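In: coordinates for the following, if possible.
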Amino acid sequence: MWTTRLLLIILLVSLPLHHGLADSAARAYLIPELEQLRPFLGTTYRAEFDGENQKKLVDIARWERALNGTAVRILHSINKGEYGGESIIFYDKTQQSLRFYYFTTAGFYTEGRSHFEDGKLISIETVKGNQDGITQVISTASLSPSGVLTMSSAFKKGQEIASTHTVHYTPVENQTPTFK
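Out: Below you'll find the predicted structure:
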């Protein structure tokens, strides 16, 4: 009788543990087309850089698996919500390419395509509704062996490059993108 009770107790105690392992495995799943993004996932990055008029900017960006592994979500905020946005990267089966949408607190959005080239994520996005006249952004993201994320971007107005910048993000703990 005690043996039966002991086995029942062990079973009841271990069920949540097994359930947790299954959940962990499910959270880790990514569709094959997104696997190259895995090194970025589960990490929050922080960058400090100068914006317009030498204003100090702090960008906190979180990369995570989304939609049962069929998408990647990037949430970022600058200066605790003065500006921010959310990107969803997904594989478009019809166009057989990585695609994404980026929605901003400034009221504009972008849509674009991404691909990997020489270990770098290259993105070309069309900007819709930007009040500063930016029409396209071309960016490159690379991850160093030490975990530093480098983002280089060129901002176009029409056919002309209006500005460029490169920002280095370091992994951080206990920080999250914040919105007002």
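In: CA only for contacts and neighbour counts going forward, please
Out: OK.
In: who are the contact partners of Val148?
Out: Shown in contact with Val148 (CA atoms under 8 Å, 6 or more residues apart in numbering): His168, Tyr169, Thr170, Pro171.
In: over to Ala26?
Out: Applying CA under 8 Å, 6+ apart, the residues contacting Ala26 are Asn68.
In: Arg62 versus that one, what's the distance?
Out: Distance, Ala26 to Arg62, using CA to CA, to the nearest Å: 20 Å.
In: same question, Gln36
Out: Where Arg62 is concerned, Gln36 sits at a distance of 17 Å (CA to CA).
In: name the residue in the two with the higher neighbour count.
Out: Arg62 (22 against 14; other CA atoms under 10 Å).
In: doesn't Thr176 make contact with that one?
Out: Yes: between Arg62 and Thr176 there is a contact under CA atoms under 8 Å: 7.0 Å.
In: and this one, please, so the two structures can be compared:
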Amino acid sequence: MSYLKTILLTLCLTSSGFALANDSIEIAKELAVFKPYLGTWQADFKVEPGKPPIQDVSVWERALNGKAIRTSHSINEGVYGGESMIFWDSKEQSIVFYYFTTAGFYTKGTMNVLSPTKFVAYETVTGSKEGITKVRSTSEYKDDKFIVLTSYLKKGEWTKPEERIYIRSEKEVKFK
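Out: Prediction:
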């Protein structure tokens, strides 16, 4: 029983230590919505029975002295991945980002903050071989996880939103 108590205490201290460290990180006030997202995350995608599992590992970190947020992610240990830079564009008066992928396409987008822990992203896709031209996603941080709903404009039609739930992780982003 004491072993179980030790594990629980360790988890509590680790979690609260991360929260304290996260609170002391300085980032631009326009990027404050991303503060709870900083760290490493993973999501196991919903797949049809009999299909191979799909796991996304993502890292969100402060960049450029807090003037930007850098994200990187990899699916199934590097089968696919991407990196983005999110920053406040003072000329546009908007949060702007670029996302570059291992599949050879990239996106440019803007984000609108909906609440202190929720935002929506709109992306224009360049170079997609699948016919995707736009992406719309909403992310919300809640109960130490974040939920993402994503739709794609593919061949002129919006797809049904896909939900992904990200939880804290110790895994690493890997590229092949």
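In: how close are the two chains, by TM-score?
Out: Remark: TM-score between the superposed chains equals 0.81 [TM-score structural alignment, normalised by the length of the second structure]; 153 aligned residues with a CA RMSD of 2.0 Å.
In: taking the contacts of Val148 of the first structure one by one, which sit in strands?
Out: The strands, defined by DSSP state E, take in His168, Tyr169, Thr170, Pro171 from the contacts of Val148 of the first structure.
In: most surrounded residue in those residues?
Out: Tyr169 (22 neighbours).
In: just give me the match in the second structure for that one.
Out: Applying TM-score structural alignment, one finds that Tyr169 of the first structure aligns to Tyr166 in the second structure.
In: residue contacts, that match?
Out: Counting by CA under 8 Å, 6+ apart, Tyr166 of the second structure touches Trp41, Gln42, Ala43, Asp44, Lys145, Phe146, Ile147.
In: find the helix or strand that the aligned residue in the first structure for the third one is a member of.
Out: In the first structure, Ala43 of the second structure lines up with Ala47, judged by TM-score structural alignment. Using DSSP states H and E, the element containing Ala47 of the first structure is strand 43-50.
In: repeat for Ala121 of the second structure
Out: strand 118-126.
In: show me what contacts the corresponding residue of the first structure for Glu157 of the second structure?
Out: Matched to the first structure by TM-score structural alignment, Glu157 of the second structure sits across from Glu160. Glu160 of the first structure is in contact with no residue at all, counting by CA under 8 Å, 6+ apart.
In: where does whatever helix or strand comes next after the strand holding Ala47 of the first structure end up in the second structure?
Out: As assigned by DSSP H and E, the chain's next helix or strand after strand 43-50 of the first structure is strand 56-66. Here strand 56-66 of the first structure aligns to the second structure at residues 53-63, judged by TM-score structural alignment.
In: okay, buried residues for the matching stretch please.
Out: Residues of stretch 53-63 of the second structure classed as buried: Asp56, Val57, Ser58, Val59, Trp60, Glu61, Arg62 (neighbour count, 16 or more other CA atoms under 10 Å).
In: one step back: now the angle from the strand holding Ala47 of the first structure to strand 56-66?
Out: Computed by axes from the mean of the first three to the mean of the last three CA atoms, to 10 degrees, the angle separating strand 43-50 of the first structure from strand 56-66 equals 160 degrees.
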